[in-house]
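Enquirer: With the input below, show me the fold.
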Amino acid sequence: MHLPLSGKKGLVIGVANETSIAYGCARAFRDAGADLALTYFDAKAEPFVRPLAEALSCPIILPCNVEKPGALDAVFDQIERDWGRLDFALHSIAFAPAADLHGRVTDCSPEGFARAMDISVHSFIRMAKRAEKLMDKGGALLSMSYYGAEKVVDHYNLMCPVKAALEATTRSLSAELSGSGIRVNSLSPGPIKTRAASGIAHFDALMEKAVAKAPSHRLTTIDEVGAMAAFLVSDSARSVTGDILYIDGGYHVID
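Expert: Have a look, this model is predicted:
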């Protein structure tokens, strides 16, 4: 049986545990036939991530703290040694210091703003740069955004301008890398209860609002995000690039 991602090699950065959006994507990639390299943040996170990676038969499982010099390069060096190529990569990491995330954008510190931008946005640029030479026959890059990039969302605070920058970066990379046959898109799921989301104040209220407002009147699942991600990295989406793909039950179309 031919699967849409059979023979493709992919990298997934951002799995923290079984509720992670990145894990839903990784599972969908694997179910579609892809071989995966999967990273975990650090030794503390490894016991939560490694069993998931092993269940997906990932041949490459490595630590990757993008703030640590050389960590991202080590991942790509291993991929180059073992595979010699890469067909797609998913960037699903974001961070802002709690003091900056929980306060007004007006009051955020220069250090907090810079750190949030580095982890959440510039690391995607660094990933794209390393991926480019391994995608000599083309490929696909995905980032993970949120509706707060477009509208002010209560309690999302600093991450609103950060995600806006990520979406602008997605568009710029799509234009710059298209000549190499590399497509770049961003996924924008509705609110999903993940470990990362637990850092946002009043997140339960945000989920309740999404259920009430979205035409679907339900929350998005990590499997639904994964299905969209698998489509976007497949050859069926070869004309899709520079887009923000909403998986939010229509929430973004309602005022």
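
Enquirer: make it CA atoms for all contacts and neighbour counts henceforth
Expert: OK.

Enquirer: Please enumerate the helices of the stretch 151-255 of the chain.
Expert: Using DSSP state H, counting those that start in this stretch, the helices found in the stretch 151-255 of the chain span residues 159-177, 203-213, 222-232.

Enquirer: Dump these to JSON lines, plus distance to Val12.
Expert: As requested, the helices of the stretch 151-255 of the chain are arranged in JSON lines below (distance: least, C-alpha to C-alpha, whole Å):
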{"stretch": "helix 159-177", "distance to Val12": "17"}
{"stretch": "helix 203-213", "distance to Val12": "25"}
{"stretch": "helix 222-232", "distance to Val12": "11"}
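
Enquirer: I'd like these written out as CSV, with mean neighbour count added.
Expert: Output for the helices of the stretch 151-255 of the chain, formatted as CSV (neighbours: other C-alpha atoms under 10 Å):
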stretch, mean neighbour count
helix 159-177, 21
helix 203-213, 17
helix 222-232, 21
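
Enquirer: Can you say which of those helices is nearest to Ala55?
Expert: Nearest to Ala55, of all the helices of the stretch 151-255 of the chain, is helix 222-232, at 16.3 Å by C-alpha to C-alpha.

Enquirer: What is the longest strand seen in the chain packed up against?
Expert: Of all segments of type strand in the chain, defined using DSSP state E, the longest is strand 182-189. Here strand 182-189 touches strand 139-144, helix 159-177, helix 222-232, strand 244-247, going by 3 or more C-alpha pairs under 8 Å, 6 or more residues apart in numbering; DSSP states H and E.

Enquirer: To Pro4, which of those lies closest?
Expert: helix 222-232 (8.4 Å).

Enquirer: angle of the closest one against strand 139-144?
Expert: 150 degrees (axes from the mean of the first three to the mean of the last three C-alpha atoms, to 10 degrees).

Enquirer: compare with the first, here's sequence two:
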Amino acid sequence: MNDRAKSAPAGEAFDFLQLAGKTFLVLGVANKKSVAFAIARLIEQAGGQVIYSVRSESRRQSTAKLLADRDVRVCDVEDQSQIDALANQLAEEGVSLHGLVHAIAFADYPEGIRPFHETTRQQFLQAVDISAYSLINLCNALKDRFDPDASVVTIGISTTRMASESYGFMAPIKAALESSLAFLTKSFSRFSRVRFNAVAAGLLKTSASAGIPGYVDSYLYAERVIPRGQAVQTAEVAQTAVFLLSPRSSGITAQSIVVDAGMAINYFDAAVVQAVTDSEVR
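Expert: From the prediction side, this is the model:
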């Protein structure tokens, strides 16, 4: 036990995460099931201040009750003028950001999930722009707003090497997102100690994921493969993200922390293999 913990008065909570009084920009809240909302709520519970950024005025209205009395901005990351406007607003207000949460992803499947080689240029480039390049663009626009020791956290996926048909073409997009962490860390190191990390999440039960064709079946399969028999919870991803935002993770940068409850070690679980082979026999 360290000296600070020993000297804390009886009944006084020990601020392990050291987020109290610090300001964080959180992008990507859509509803109460959003990973971004779970992260923001934990920051607030730890005494931090959250500035929320949503993609449109209609999204601000739809989350008005959920984010009542919060500071909510509008920024569509496909629109450079809106990114610049957000950066200018924060500069005019003298805001210093101790962290940024990038929980933004989008892929267009107008005809459902199709073979990867049929992905159109428009689909792929739009997904790259919103889901990966937006992190780079936002960090560049906000570089003067970051505290020297700020932490940037994005949301990845547990593996970008598995050709999951139910995820369409998003795995290569997420691979680009995660690869950019090393390059952002290196380029920002010329003038700051800002850190860039990702939480590489397993399959989650969110409103956005439920809209992906075939995702629900994959989610149910994940529950069978995960050793504990329960899928990854949004709260578990959020808790890891908040740790990465905190000074307690100061030695971690350019990393993707996998949060999959052990799914990757258990694909050949005997019960699952037996279920498949039995179905083949029948």
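
Enquirer: and Val253 of the first structure, which of the helices and strands packed on strand 182-189 of the first structure is closest to it?
Expert: That would be strand 244-247 among those, by C-alpha to C-alpha, at 9.9 Å.

Enquirer: Taking the second structure as the reference, give the residue range that closest one aligns to.
Expert: Aligned using TM-score structural alignment, strand 244-247 of the first structure spans residues 256-259 in the second structure.

Enquirer: mean shift between that stretch and the first structure?
Expert: Stretch 256-259 of the second structure differs from its equivalent in the first structure by a mean of 1.2 Å after superposition (mean C-alpha distance after the TM-score superposition for the first structure).

Enquirer: which residue in the first structure lines up with Leu125 of the second structure?
Expert: Using TM-score structural alignment as the criterion, Leu125 of the second structure maps onto Ala114 of the first structure.

Enquirer: Kindly report the same for Pro247 of the second structure.
Expert: Aligned by TM-score structural alignment, Pro247 of the second structure pairs with Asp235 of the first structure.

Enquirer: Look at that match and say how many residues are nearby.
Expert: 14 (other C-alpha atoms under 10 Å).

Enquirer: Spit out the contact partners of it.
Expert: By C-alpha atoms under 8 Å, 6 or more residues apart in numbering, the residues touching Asp235 of the first structure are Pro4.

Enquirer: What is the aligned counterpart of Glu176 of the first structure in the second structure?
Expert: In the second structure, Glu176 of the first structure lands on Ser187 (TM-score structural alignment).

Enquirer: same question, Phe95 of the first structure
Expert: Match for Phe95 of the first structure (TM-score structural alignment): Phe106.

Enquirer: Would you mind measuring from its match to Ala132 of the second structure?
Expert: 10 Å (C-alpha to C-alpha, to the nearest Å).

Enquirer: Apart from its neighbours in sequence, what residue is nearest Ser145 of the first structure?
Expert: Distance criterion C-alpha to C-alpha, 6 or more residues apart in numbering; nearest residue to Ser145 of the first structure, sequence neighbours excluded, is Ser188 at 4.7 Å.

Enquirer: The one you found touches Gly148, doesn't it?
Expert: No - applying C-alpha atoms under 8 Å as the test, Ser188 of the first structure and Gly148 come out as separate, 9.5 Å apart.

Enquirer: mind checking the SS state of Ala37 of the first structure?
Expert: Classification of Ala37 of the first structure using DSSP: H, G, I helix; E, B strand; the rest coil returns strand.

Enquirer: wait, isn't it in contact with Gly10?
Expert: Yes - with contact defined as C-alpha under 8 Å, Ala37 of the first structure counts as touching Gly10 (6.2 Å).

Enquirer: could you pull out the strands for the stretch 51-200 of the first structure?
Expert: 60-63, 88-91, 139-144, 182-189 (DSSP state E, counting those that start in this stretch).

Enquirer: Just put those strands in JSON lines and tack on mean neighbour count and distance to His102 of the first structure.
Expert: Shown next, in JSON lines, are those (neighbours: other C-alpha atoms under 10 Å; distance: least, C-alpha to C-alpha, whole Å):
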{"stretch": "strand 60-63", "mean neighbour count": "19", "distance to His102 of the first structure": "28"}
{"stretch": "strand 88-91", "mean neighbour count": "26", "distance to His102 of the first structure": "24"}
{"stretch": "strand 139-144", "mean neighbour count": "27", "distance to His102 of the first structure": "21"}
{"stretch": "strand 182-189", "mean neighbour count": "26", "distance to His102 of the first structure": "22"}
